[in-house]
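**Student:** got a predicted model here, sequence first, then my questions.
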Amino acid sequence: MKVIAVPLLLLLVLIPFGAKASSGLAEPQIPLPSVSWPQYPTPDNITDIKEIPKEDQPRGWLLRRLDNLSGGIDTFFVDRFFNEDITDEVGGGSQARFSFFTRREFGDPVDYKFGVSLKLELPHTNKRLNLLLKSEDEDVREGDIFESPENVTYSSALRFIIRESDLWSASIDTGVRWGLPPDPFIRAKARRPFYFDHWNFRITQEMNYYTENGYGSITDFRFDRPFTTHRLLRLETRSEYLLNNDYFNLMYGGGIYHEINHLYAYAVLARATGDNQYGATFDEYELGIRLRRRVFSDWMFAEVHPQYIWTRENHWKPTPVLMFRLQAEFGG
């Protein structure tokens, strides 16, 4: 009886399912849960990089965000407030900057210097040609305020922009450094940005030939770490090489830049310079603060720059230095 009962029970269970299938009734539908994808914030809605959730942000979006953030700082903050040489940048339209500053080193008389940096974008050239004018002799200062503009050495050049994009830029400059005798030169420069997590890395390579100094090269590495759109950490290294000298001049520096508001900004800077003529050695260290303020509209700036300098020549004794600068900027 037990053997017969088991098949009967199986038939009783299977017959209802077979009847439903043969009657043409639809099978029960299992509802699927709806999925709501996260909405990522746009760069305009974020002011602090800490607000970006690292675990669910696409890498491409994060890289674009870092580029926009660091680029915004460079254009409107660091370079606008603290860069005196606009001819170093490729593109950006026509710009001009004029500066006059005094420098007082403890125990020495006051020095004066006048500087100019001009970049003129020539019309009808598809933004490919720039006319450059720049004051040279950065380390030469005058003791007479009226002789300073007259004794400045200038250089002029014509720049052909090979390529200018977000990925890389390249240009060639041909010009003359106006001295006695004149010093014709040619230089080729290429620049490429890279991105590593929250760091913005940029490498610049220049190859040049000056009639007076011969062949040379300049290599720059720059690391930017933006914290917000108003605060930036920057680390820099530079090496300059002249074939005739056969050694490198070296510079290592770093700074924290902070834009307090649209009027005030400051930077805490440190730098070490030296060469590898007799092994890698440093001859000078600098530590200072630059405080700048817009004093008229958006084109006139004033700056005070106290710093300490330690040099091998002065047996590493700290020397206080105080500088004042007035700068006018047009275009850009």
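**Tutor:** In hand now; what should we look at?
**Student:** C-alpha from now on. contacts and neighbour counts both.
**Tutor:** Fine.
**Student:** show me what the helix or strand harbouring Met323 is packed up against.
**Tutor:** When secondary structure is defined using DSSP states H and E, the element that contains Met323 is strand 319-331. Other elements packing on strand 319-331 under the criterion 3 or more Cα pairs under 8 Å, 6 or more residues apart in numbering; DSSP states H and E are strand 95-105, strand 300-311.
**Student:** so which elements touch the first one?
**Tutor:** Under the contact criterion of 3+ Cα pairs under 8 Å, 6+ apart, the helices and strands touching strand 95-105 comprise strand 110-121, strand 319-331.
**Student:** so how far is it off the chain centroid?
**Tutor:** Taking the mean of its C-alpha atoms, strand 95-105 sits 22 Å from the chain's own mean (Cα atoms, centre = their mean, to the nearest Å).
**Student:** repeat that for stretch 263-278.
**Tutor:** Relative to its chain's centre, stretch 263-278 lies at 15 Å (Cα atoms, centre = their mean).
**Student:** repeat for stretch 265-283
**Tutor:** 19 Å.
**Student:** and if you look at stretch 237-251?
**Tutor:** 22 Å.
**Student:** buried stuff in that stretch?
**Tutor:** Counting neighbours by 16 or more other Cα atoms under 10 Å, one finds that the buried residues in stretch 237-251 are Thr237, Arg238, Ser239, Glu240, Tyr241, Leu242, Tyr247, Phe248, Asn249, Leu250, Met251.
**Student:** closest one to Gly72 among the helices and strands packed on strand 95-105?
**Tutor:** strand 319-331 (16.9 Å; Cα to Cα).
**Student:** which residue ranges form the strands in the stretch 201-332 of the chain?
**Tutor:** Counting by DSSP state E, counting those that start in this stretch, the stretch 201-332 of the chain has strands at residues 214-228, 231-242, 247-259, 264-275, 281-296, 300-311, 319-331.
**Student:** redo those strands as TSV? Include distance to Thr102.
**Tutor:** Rendered in TSV, the data for the strands of the stretch 201-332 of the chain read as follows (distance: least, Cα to Cα, whole Å):
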stretch	distance to Thr102
strand 214-228	28
strand 231-242	26
strand 247-259	22
strand 264-275	19
strand 281-296	14
strand 300-311	10
strand 319-331	5
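**Student:** I'd like to know which of those strands is closest to Phe100.
**Tutor:** Nearest to Phe100, of the strands of the stretch 201-332 of the chain and by Cα to Cα, is strand 319-331 at 5.4 Å.
**Student:** got another, please set it beside the one above:
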Amino acid sequence: MEIIEITAIEQQKERESTSEDEDWLGGFHGAVSDTFFNTALWFDSFFANDNEEQTNPQSLARIRLGWEPRAADWGEFTQRFRVRLRLPHFENKVDLIFSEDDGQTTGIEDYKNEIPITRDLEDDRFTAALRVINKESDSSFVDTRIGISGGDLFTRARLKLQTDYTKVHAFKMEPSIHYFLGDGFGSRLYLQYAYTPEFDRQLQINYSISGSESYKGARWRHGAYYFKQLDHRSATVASLTVEGERNGERGFIIEEYRLGYRYRVNAIRDWLFFEIEPFLLWEEVRNYDTTPGLALRVEGYFTKQGK
């Protein structure tokens, strides 16, 4: 989780010498950031008039690679990526989104963290979508998107309502509906309560449920998370999640319990993050036997905005 104060990142940039741009790591970051930015510039140019001055777009990409060995499977490798290109010729109300999931977040990112730290209810699949921001304010947000996911055309509309997250108690509700050409109509509801007794710690409790015409019943997940910021570069989160299915062919079932403790640190560069997370799994497919595991992850942020 990226619990990093912006002032700390600015201080880090001041401490970095100009030699950073000359080493291979800085060159790699610059090359990847330029690639995404040039792609955004290319897309945005389609909507510009010939006599109109070029307006620079904004690109943001995050890429995460992980190895998550467990007692039952030592070859578990994971990868996640998400690219967002904002097009200024639509008054910054239109994004192009590319990701290896359906783009639905769990809400964990609200605690100064832009990356969801838990899996969504949907299967991992590549998604490319055009998102339109219909309404945006401090307390409400409405967006619609159309695109392709897992080889299937889809459209989705989402409403997000939330209270002030600077307060001790905060709430969020996200209902959404979608239509997939192959799966038909579906819906999803996400609820979250956040308790923040101090600026450096927070307790979150959430619940999400989704259903679709493509299968009988509904998928659900409960989650509890305790965040703690150790300093301006590191943080931890203890988590407990339970997920399963209800009203399906087997009625109400619990498919998995997961207990984890994650440590995340910003090191080497201000855009580079490392994680280690020991965890325990109790899965229905393994008769709820205790399965220990360890997740090791590295994550990079690649962002650029034209002047």
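**Tutor:** Received it, and whenever you're ready, just let me know what you need. Bear in mind that the values here come from a model prediction, so they are computed numbers and not experimental data.
**Student:** TM value for the aligned chains?
**Tutor:** Between these two chains, after superposing, the TM-score reads 0.69 (TM-score structural alignment, normalised by the length of structure 2); 229 aligned residues with a Cα RMSD of 2.4 Å.
**Student:** so what does Met173 of structure 2 match up with in structure 1?
**Tutor:** Using TM-score structural alignment, the partner of Met173 of structure 2 in structure 1 is Ile203.
**Student:** ok, now Asn92 of structure 2?
**Tutor:** Using TM-score structural alignment as the criterion, Asn92 of structure 2 maps onto Lys127 of structure 1.
**Student:** what about the counterpart of Asn213 of structure 1 in structure 2, neighbour count?
**Tutor:** Taking TM-score structural alignment for the superposition, Asn213 of structure 1 sits opposite Asp183 in structure 2. Per other Cα atoms under 10 Å, the neighbour tally for Asp183 of structure 2 reads 15.
**Student:** just say which of the helices and strands packed on strand 95-105 of structure 1 is most tucked in.
**Tutor:** Most buried of those by mean neighbour count (mean count of other Cα atoms under 10 Å) is strand 110-121; its value is a mean of 22.
**Student:** ok so, going back, wait, the match of Met173 of structure 2 sits on Lys189?
**Tutor:** No. Judged on Cα atoms under 8 Å, Ile203 of structure 1 makes no contact with Lys189 at a distance of 10.7 Å.
**Student:** out of those two, which sits in the busier spot?
**Tutor:** Between Ile203 of structure 1 and Lys189, counted using other Cα under 10 Å, the more crowded position is Lys189 (21 against 16).
**Student:** my read: Tyr288 of structure 2 touches Trp282, true?
**Tutor:** Yes. Taking Cα under 8 Å as the definition, Tyr288 of structure 2 is a contact partner of Trp282 at 4.4 Å.
**Student:** check contacts around the residue opposite Trp282 of structure 2 in structure 1 once aligned.
**Tutor:** Under the alignment defined by TM-score structural alignment, Trp282 of structure 2 is paired with Trp310 of structure 1. For Trp310 of structure 1, the contact set (Cα atoms under 8 Å, 6 or more residues apart in numbering) comprises Glu284, Tyr285, Glu286, Trp316, Lys317, Pro318, Thr319.
**Student:** doesn't Trp316 make contact with the third one?
**Tutor:** No. Under the criterion of Cα under 8 Å, Glu286 of structure 1 makes no contact with Trp316, lying 11.1 Å away.
**Student:** which stretches of the stretch 51-200 of structure 1 form strands?
**Tutor:** So, for the stretch 51-200 of structure 1 - with DSSP E, counting those that start in this stretch - the strands run 95-105, 110-121, 129-135, 154-164, 169-178, 183-196, 199-210.
**Student:** residues in structure 2 matched by the fourth one, start to end?
**Tutor:** Read it as strand 154-164 of structure 1. Matched against structure 2 by TM-score structural alignment, strand 154-164 of structure 1 falls on residues 126-136.
**Student:** number of residues surrounding the residue nearest to Arg238 of structure 1 when sequence neighbours are not counted?
**Tutor:** The shortest distance from Arg238 of structure 1 to any residue other than its chain neighbours is 4.6 Å, reached at Asp220 (Cα to Cα, 6 or more residues apart in numbering). Applying the criterion other Cα under 10 Å, we find 16 residues in the vicinity of Asp220 of structure 1.
**Student:** map Val298 of structure 2 across to structure 1 for me.
**Tutor:** For Val298 of structure 2, the equivalent position in structure 1 is taken to be Leu326, counting by TM-score structural alignment.
**Student:** wait, that match touches Ser99, no?
**Tutor:** Yes. Counting by Cα under 8 Å, Ser99 is a contact partner of Leu326 of structure 1 at 5.7 Å.
**Student:** which helix is the longest one in structure 2?
**Tutor:** helix 24-45 (DSSP state H).
**Student:** so that one matches what in structure 1?
**Tutor:** Using TM-score structural alignment, there is no partner range for helix 24-45 of structure 2 in structure 1.
**Student:** gap between the match of strand 154-164 of structure 1 and the chain center?
**Tutor:** Here stretch 126-136 of structure 2 is found 14 Å from its chain centre; the criterion is Cα atoms, centre = their mean.
**Student:** same check, this time on stretch 274-283 of structure 2
**Tutor:** If you compare the mean C-alpha spot of stretch 274-283 of structure 2 with that of the full chain, they lie 18 Å apart, counting by Cα atoms, centre = their mean.
**Student:** mean distance between that stretch and structure 1 after superposition?
**Tutor:** With the two structures superposed, stretch 274-283 of structure 2 lies on average 0.6 Å from its match in structure 1, counting by mean Cα distance after the TM-score superposition for structure 1.
**Student:** neighbour count winner among Glu286 and Trp316 of structure 1?
**Tutor:** Glu286 (17 against 13).
**Student:** am I right that Leu10 of structure 1 sits in a strand?
**Tutor:** No. Read with DSSP: H, G, I helix; E, B strand; the rest coil, Leu10 of structure 1 is helix and lies in no strand.
**Student:** report how many residues lie close to it.
**Tutor:** Based on other Cα under 10 Å, the number of other residues close to Leu10 of structure 1 is 10.
**Student:** can you check His178 of structure 2 too?
**Tutor:** Residues near His178 of structure 2, counting by other Cα under 10 Å, number 19.
**Student:** wait, doesn't it sit right on Thr155?
**Tutor:** Yes. Assessed by Cα under 8 Å, His178 of structure 2 is found in contact with Thr155 at 5.6 Å.
**Student:** does Phe77 of structure 2 touch Leu294 like I think?
**Tutor:** No. Contact status for Phe77 of structure 2 versus Leu294: not in contact, 11.5 Å apart, counting by Cα under 8 Å.
**Student:** need the residues touching each of the two.
**Tutor:** Each of Glu68, Pro69 lies in contact with both Phe77 of structure 2 and Leu294 under the rule Cα under 8 Å, 6+ apart.
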